[in-house]
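Below: sequence and its predicted model.
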Amino acid sequence: MTERLVDVGRGVTLCYRRSGGGEVPLVLIAGLGQQLHEWPDGLCELLAGRGYDVVRFDNRDVGRSTHFRFRPPGAVDFLRKRWHAEQYDLGELAADTVGLLDVLGLKSAHLAGMSMGGMIAQTVAARYPDRVASLTSIMSTTGAARVGRPALSTWRLMFARPARTRAEHIAGAVRMYRHISSRGYPFDENAVRTAAAVAWDRDPRPAAGVGRQLAGILKSGDRTRELAAIVAPTLVLHGDRDLMVNPTGATVTARAITGARSQTLPGMGHDLPAGVWPALTDLIDSHIRTARSTDAPHA
């Protein structure tokens, strides 16, 4: 699982890992502020064991991928929706993903995205239908007002003072994940600490990039009408204990995409605990196999 850096166009370099070596490409797209390793190795191994060529990567502004240098929005800017002239949106993050497919020589791939990664995957499916064999949108939403929003308690944690040291970053990650974690599964603090340490070591002081990514989500607004253009077979997955993206986000996502299937995972919050990996693997694998067996477009 060697990390590689590739130019995906428009001045953006992405860092990715590829594992499994199967014949069916499955691209995993991470969420807000998340790096590629936050798709856990154990989950990726289960997916690779089903015969998938598993690709995960750092989106722009996190990890080892290209970081932009313009100042992220402040609290007042977010409230007024006042963006820097260079501020990107989900469409540009989607174009990065397609650029990665180009570099990897993949005419199409099955996409699975979590949280912001689900939004990116949705946008790829809507704007580049020939490139998406199937779509799995996990704990995500459409950008529609008053649905799929974080709890007020989550917003307070999101806008806490940025970490200045590795230790502060790890402590902040534990606070956040203890809050948004899956209540139906044991909280693995050691796993959270390890992931947070790796994240800091790969990308110290990540707050600015996370702020720009969050602005990219909000700048994109309500994408409901755009999602109506999606033709890829779509599976919408969400936990019933999610304090980051309210489960109403799954409802509106499934409603916006013609033919989408939706399933709730009891006890799951806004994380991927080890206990949910087998069910998640089964659901993604079954969805992809169904898409391929029905000769869906581009499968």
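Looks like it came in fine.

Please make it C-alpha for all contacts and neighbour counts, starting now.
Noted.

Please enumerate the strands of the protein.
With DSSP state E as the criterion, the chain has strands at 4-9, 12-19, 24-29, 52-57, 109-114, 132-138, 234-239, 261-265.

Determine the longest helix present in this structure.
The longest helix of the chain (DSSP state H) is helix 277-293.

Contacts for that one, please.
Outside of helix 277-293, the residues within contact range by Cα atoms under 8 Å, 6 or more residues apart in numbering are 42, 43, 46, 47, 50, 110, 133, 134, 136, 233, 235, 299.

this is the other structure I want to compare:
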Amino acid sequence: MSTDRFCELPGQRKLCYRSHGAEDAPAVLLIVGLGLQLTYWPQPLIAGLVEQGLRVITLDNRDSGRSFFTEVTPPTVMQQFLRKRTPGYDLGDMANDVIGLMNGLKLETAHVVGMSMGGMIAQTLAARYPERIRTLTSIFSTTGSLRVGQPALNAILQLLRRPARNQQESVRDYLDIMGLIGSTLEWNEQALRDYAQQAWERGGGEASNLGTARQIGAIINSGDRTQELQLIRCSTLVIHGDKDRMVATNGGFATAAAIRRSSLVLLPGMGHDFPSCLSGTLLSLLAGHMR
């Protein structure tokens, strides 16, 4: 198990990351989604990639986990619901954080894998820094177009609930949302509880609520990125589940359509999570793509 490390970005901002495997091996950056922390990535997937001869680097995005928190005023619930742009940062700024980490670790190039919002950040990296990205894998993500990839109504209502005020409420809310958007293939309540309990403590408690709202603002501020995705030239794999109620499956189809010569893999029964029964499948897809 790797330990938390910190990379100093410009402006005295620290990005938290963990490194797995030999430091001279080809690097893979794993970028998590909205409100999630680097501890979300399944350990069997990380270990499997390391066994393939890769260096795996996971990170907390800004405004989550142990990375730096901004002072941006987060969008209100109504602004989020109406998709209203607000002053603050966007996905490009979050992509720049990743480039800052690569520079700090002296990584000239890396394979990049992103899930959900992390997929949007990874897409932005591949479009804006083509010389730094070897391959792109976008998992249950979308283009930013309001015509595709939209969450189910019950998922939206769940996200708009009053933010958790303590660890117990945070665990409850996490179980509730995962019950709506998770895969139909399995339900591991203890694993979900363990992650949520650890995340509350590691992510600063109630501060994480503001951080997640700021990240939602970054997605909204970035708008429809379909045109920018057409700039991507690296080998691209798009993975999506056919039971995703957080990012509708047509978001995956739209992503693949926007990126030239990309490959789309649709996984039956997969929702907006990584069920352990699909760990082998995901590992095989990622390792094969990066080869």
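That came through, no problem. If you're wondering where the values come from, they're calculated on a predicted model, not measured in any experiment.

on that earlier part again, mean neighbour count and distance to residue 150 of the first structure added to the strands of the first structure, as CSV?
Shown next, in CSV, are these (neighbours: other Cα atoms under 10 Å; distance: least, Cα to Cα, whole Å):
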stretch, mean neighbour count, distance to residue 150 of the first structure
strand 4-9, 16, 32
strand 12-19, 20, 28
strand 24-29, 24, 20
strand 52-57, 24, 25
strand 109-114, 26, 15
strand 132-138, 28, 15
strand 234-239, 26, 14
strand 261-265, 16, 18
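
how about these in TSV, adding distance to residue 251 of the first structure?
Formatted as TSV, the strands of the first structure follow (distance: least, Cα to Cα, whole Å):
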stretch	distance to residue 251 of the first structure
strand 4-9	33
strand 12-19	31
strand 24-29	21
strand 52-57	26
strand 109-114	15
strand 132-138	12
strand 234-239	9
strand 261-265	8
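
which one of those strands lies closest to residue 89 of the first structure?
The minimum distance between residue 89 of the first structure and those falls on strand 12-19, with 14.1 Å, by Cα to Cα.

Pull the residues that contact that closest one.
Contacts of strand 12-19 of the first structure (Cα under 8 Å, 6+ apart): 1-8, 36, 44, 48, 53-60, 63-66, 96, 100.

which bit of the second structure covers stretch 56-63 of the first structure?
Aligned using TM-score structural alignment, stretch 56-63 of the first structure spans residues 58-65 in the second structure.

Residue 34 of the first structure and residue 62 touch, don't they?
Yes: counting by Cα atoms under 8 Å, residue 34 of the first structure touches residue 62, with 7.1 Å between them.

one step back: ok, so of the contacts of helix 277-293 of the first structure, who is nearest residue 272 of the first structure?
Closest approach to residue 272 of the first structure among these (Cα to Cα): residue 43, at 8.7 Å.

quick one, what contacts the spatially closest residue to residue 169 of the first structure that is not a sequence neighbour?
Distance criterion Cα to Cα, 6 or more residues apart in numbering; nearest residue to residue 169 of the first structure, sequence neighbours excluded, is residue 163 at 5.0 Å. Residue 163 of the first structure sits next to 169, 172, 205, 207 when contact means Cα under 8 Å, 6+ apart.

now swap in residue 4 of the second structure and tell me
Counted by Cα under 8 Å, 6+ apart, residue 4 of the second structure has contacts 16, 17, 18.

residues of the longest helix of the first structure that come out buried?
Using 16 or more other Cα atoms under 10 Å as the test for burial, helix 277-293 of the first structure gives 277, 280, 281, 283, 284, 285, 287, 288, 291, 292.

Serialize those residues to a markdown table and add fields for distance to residue 29 of the first structure.
A markdown table is the format used below for the buried residues of helix 277-293 of the first structure (distance: Cα to Cα, whole Å):
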| residue | distance to residue 29 of the first structure |
| --- | --- |
| 277 | 16 |
| 280 | 15 |
| 281 | 15 |
| 283 | 17 |
| 284 | 14 |
| 285 | 16 |
| 287 | 17 |
| 288 | 16 |
| 291 | 19 |
| 292 | 21 |
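
of all those, which two lie farthest apart?
277 and 292, at 22.3 Å, using Cα to Cα across the buried residues of helix 277-293 of the first structure.

Which residue in the second structure aligns with residue 269 of the first structure?
Residue 269 of the first structure maps onto residue 271 in the second structure, by TM-score structural alignment.

number of nearby residues for residue 274 of the first structure?
Residues near residue 274 of the first structure, counting by other Cα atoms under 10 Å, number 15.

residue contacts, it?
Counting by Cα under 8 Å, 6+ apart, residue 274 of the first structure touches 42, 43.

State the distance from the closest residue in space to residue 144 of the first structure that isn't next to it in sequence to residue 249 of the first structure.
Spatial nearest neighbour of residue 144 of the first structure, excluding adjacent residues (Cα to Cα, 6+ apart): residue 222 at 4.5 Å. As defined by Cα to Cα, to the nearest Å, residue 222 of the first structure lies at a distance of 12 Å from residue 249 of the first structure.
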